[in-house]
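A.B. asks: give me coordinates for this.
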Amino acid sequence: MRYVKYAIIALFLFSIVTYTITWYSDKNSTDSSMPEIKISEQQIEASVKDKDALLKGVVAMDEKDGDITGNLVVESISKFVNKKEHICNVTYAVADSDSHVVKATRKVRFTDYKSPRFIVKKPLCIEMGSNTSVTSLIGAKDVIDGDISNKVKILSNMVSTNVSSENVVTAQVTNSLGDTVKLKAEVAVSQSNNISPTIQLTKNIVYIKKGDKFSAKKYIDSAKDSDGKGISKDKVKIKGSSVKTNKAGCYSVKYSVMDDDGNEGNAYLTVMVEE
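C.D. replies: So this is what the prediction gives:
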């Protein structure tokens, strides 16, 4: 019995020693220090196309791991903190080998930023009785987020395809930087027939700078009668235009053409005048 007692005591002491050694080893092998992000400039300028520029002048160091700049990531870009100057906050994050994470923030001014632009995928002419929605015709693209057509909202009342009409529709889209733009476009609902001539425009929406010259005729591509026979572009008339190039805003142009039998066809161009 005495030997058994000694064996139990020895096993107990061995367990304590083993636990102590393991605890001490783990304590000394685990780094309790936090990494550090160093930023050379608190505000930089960058192109929206140069994603690598956001990391320039930013390094990360860790007491145990040394230089961990390669682990740095751009965690987020905030909404504009200065919309006029196109300035955002950029947040950086880095983790060391012990999964300690630190973050830091600085400002970036995007030198070539442009607000989102709308895309008119098809002419804004809807056939009476059809299931075509205005949402399916209007999209948007952005220099930061790319295609943001899924973020387009129609703010005005939905267009009814039950009656022939001309409607002014307001669309809105907002990108991840909080920049919101609106579009007011004319949408026509008309009775489909096989005798009206058609007008093909080179674009369904155009963007021009405030003060630029604008020629509605420039965007006429072609015209055809109901049999597909070409009609001279000279016969396409500007039936109405609200475009004012001296004032930023959204405008429309209505084109009209008559075939030899007196049948009329129309087309619409949306014009965005930017600052």
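A.B. asks: contacts, neighbours, all on C-alpha from now
C.D. replies: Will do.
A.B. asks: now do the strands in the stretch 151-275 of the chain.
C.D. replies: Shown for the stretch 151-275 of the chain, the strands assigned by DSSP state E, counting those that start in this stretch span residues 153-154, 165-174, 180-190, 198-201, 205-209, 220-224, 230-231, 237-241, 249-258, 264-274.
A.B. asks: and Phe12, which of those strands is closest to it?
C.D. replies: Judged by CA to CA, the one of these that comes nearest to Phe12 is strand 165-174, at 68.7 Å.
A.B. asks: show me what that closest one is packed against.
C.D. replies: strand 153-154, strand 180-190 (3 or more CA pairs under 8 Å, 6 or more residues apart in numbering; DSSP states H and E).
A.B. asks: can you rerun that using 10 Å?
C.D. replies: Where contact means 3 or more CA pairs under 10 Å, 6 or more residues apart in numbering; DSSP states H and E, strand 165-174 is packed against strand 117-120, strand 138-142, strand 153-154, strand 180-190.
A.B. asks: list just the one of those that sits closest to Ser256.
C.D. replies: Smallest distance to Ser256 across the helices and strands packed on strand 165-174 (CA to CA): 13.1 Å, for strand 180-190.
A.B. asks: tell me the buried residues in the closest one?
C.D. replies: Residues Lys182, Leu183, Lys184, Ala185, Glu186, Val187, Ala188, Val189, Ser190 are the ones in strand 180-190 that count as buried (16 or more other CA atoms under 10 Å).
A.B. asks: another one to check against the first:
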Amino acid sequence: MKVFRILVLVLLLLVSLGLGLSTLYHLWNDDKTIPVIECPEEALVLSVGENSTEKLLEGVTAWDDKDGDLTEQLFIQGMSGSIQGNETTITYAVVDSDDHVATASRVVRYSDYTPPRFSLNSELRYSVGNLIRVKDRLTAYDVVDGDISDRIKVANNSTMVAGVEGTYPMTFEVTNSLGDTASITLDVVVRNYAVGEPVIYLSQYLIYRTADQPFSPMSYLESVSGGNVEDVVVSYPDGAFTQGVQRVLYTCAGLGGVQGSATLYVVTE
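C.D. replies: Next up is the predicted model:
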């Protein structure tokens, strides 16, 4: 019995010694080094059409004291959910063979970035009792994401009263994948057409321009139903075009003297 106890004690000592040696071995051999990511300090300048993984990783390298060159293991952890002007931030990451993670960030500057833009293919005018479907006429496009019309939201519905004639300002918003939100306020007109009222058709009802860009309003006039194109009169906003949204009004008298109108929204950037 005494011999058995001695054997058990020896066995326990051997197990403890083995565990201790194993722990020391792992502590001695465990890789405690963290990978290092190196990327240029200056911003990465790209065209929005060059937004590929290969381009975004250009000039970035990774190294680990144990694993060596880890550049091929680099990946993009994410892009900032916002953009300031034409700049956003990208975050790189790499993982070594011991699951140590390193990250680094860099500014990305787009040389040809523009915020999302709206487009209007018809006037927002509806007869009383008709279904108002603004999204059938209002679309949005983004240089990064392409067509984002399905992301348009109504931010402000004014005080529209169903079945009541009136002009109701409505604000629309759309956001791209970089977190950039564009908004515009347009008038939704609910009014029946009068007898003999001419209808003025434009090729576009919403345009974007720069302050120094020439503007020719008659180039957007397409046709007039119930009137003559030659009789169309264009009214500009008070004063010169300033930054923001202005309205250019086209009016025309019909054969019976009834006045018709159409509005071109001009966004000056």
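A.B. asks: hmm, Asp147 and Ile138 of structure 1 touching each other?
C.D. replies: No: using CA atoms under 10 Å, Ile138 of structure 1 makes no contact with Asp147, being 11.9 Å away.
A.B. asks: now for these two: what residues contact both?
C.D. replies: Ile119 (CA atoms under 10 Å, 6 or more residues apart in numbering).
A.B. asks: those two: which has the busier surroundings?
C.D. replies: Using other CA atoms under 10 Å, the more surrounded residue of Ile138 of structure 1 and Asp147 is Ile138, with 22 against 16.
A.B. asks: who's in contact with that one?
C.D. replies: Ile138 of structure 1 touches 118-124, 149-150, 152-154, 171, 183, 185, counting by CA under 10 Å, 6+ apart.
A.B. asks: and Ile152 of structure 2, by the same measure?
C.D. replies: Applying CA under 10 Å, 6+ apart, the residues contacting Ile152 of structure 2 are Phe118, Lys135, Leu138, Thr139, Ala140, Phe172, Glu173, Val174, Thr175, Ala182, Ser183.
A.B. asks: for ChimeraX, what selects the buried ones among these?
C.D. replies: Applied in ChimeraX, the following selects the buried portion of the contacts of Ile152 of structure 2 according to 16+ other CA under 10 Å:
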select :118,138,139,140,172,173,174,175,182,183
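A.B. asks: now Leu24 of structure 2: which helix or strand?
C.D. replies: helix 2-29 (DSSP states H and E).
A.B. asks: average offset of the helix or strand just after that helix relative to structure 1?
C.D. replies: The helix or strand immediately downstream of helix 2-29 of structure 2 is strand 36-38, counting by DSSP H and E. By mean CA distance after the TM-score superposition for structure 1, the fitted strand 36-38 of structure 2 averages 0.8 Å away from its aligned residues in structure 1.
A.B. asks: what stretch of structure 1 does strand 36-38 of structure 2 fall on?
C.D. replies: The counterpart of strand 36-38 of structure 2 in structure 1, using TM-score structural alignment, spans residues 36-38.
A.B. asks: list the buried ones in that stretch?
C.D. replies: Those would be Glu36, Ile37, for stretch 36-38 of structure 1 by 16+ other CA under 10 Å.
A.B. asks: hmm, back to that, of all the strands of the stretch 151-275 of structure 1, which one comes closest to Ser33 of structure 1?
C.D. replies: Closest approach to Ser33 of structure 1 among these (CA to CA): strand 165-174, 41.7 Å.
A.B. asks: now the angle from that closest one to strand 138-142?
C.D. replies: On the basis of axes from the mean of the first three to the mean of the last three CA atoms, to 10 degrees, strand 165-174 of structure 1 is oriented at 30 degrees to strand 138-142.
A.B. asks: next, name the residue at the spatial heart of structure 1.
C.D. replies: Centroid-nearest residue in structure 1: Asp145, 3.1 Å away (criterion: CA atoms, centre = their mean).
A.B. asks: how far away is that residue from Tyr113 of structure 1?
C.D. replies: 12 Å (CA to CA, to the nearest Å).
A.B. asks: now Val236 of structure 1
C.D. replies: 37 Å.
A.B. asks: between the two, which one's more packed in?
C.D. replies: Set Val236 of structure 1 next to Tyr113 and count neighbours by other CA under 10 Å: Val236 wins out with 20 against 17.
A.B. asks: neighbours of the closest residue to that one other than its chain neighbours, just the number please.
C.D. replies: Of all residues not flanking Val236 of structure 1 in the chain, Val257 sits nearest, at 4.7 Å (CA to CA, 6 or more residues apart in numbering). Applying other CA under 10 Å, we find 26 residues neighbouring Val257 of structure 1.
A.B. asks: quick check: Val257 of structure 1 touching Ile220?
C.D. replies: No: Val257 of structure 1 is beyond contact range of Ile220, at 11.2 Å (criterion: CA under 10 Å).
A.B. asks: now do the shared contacts for the two.
C.D. replies: Between them, Val257 of structure 1 and Ile220 share the contacting residues Ile199, Lys233, Asp234, Val236, Lys237, Ala267, judged by CA under 10 Å, 6+ apart.
A.B. asks: OK, contacts around the third one?
C.D. replies: For Asp234 of structure 1, the contact set (CA under 10 Å, 6+ apart) comprises Lys217, Ile220, Ser222, Ala223, Val257.
A.B. asks: what sits closest to Gln243 of structure 2 if chain neighbours are left out?
C.D. replies: Thr268 (4.8 Å).
A.B. asks: show me what the one you found lines up with in structure 1.
C.D. replies: Per TM-score structural alignment, Thr268 of structure 2 is aligned with Val273.
A.B. asks: shouldn't Ile44 of structure 1 be in contact with His86?
C.D. replies: No: shown here, Ile44 of structure 1 and His86 do not form a contact pair, counting by CA under 10 Å, at 11.8 Å.
A.B. asks: okay, and the common contacts of these two?
C.D. replies: With CA under 10 Å, 6+ apart as the test, Ile44 of structure 1 and His86 both reach Val108, Arg109, Phe110, Thr111.
A.B. asks: emit the PyMOL select command for whichever of these are buried.
C.D. replies: Burial among the shared contacts of Ile44 and His86 of structure 1 is assessed by 16+ other CA under 10 Å; the matching PyMOL selection reads:
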select buried, resi 108+109+110
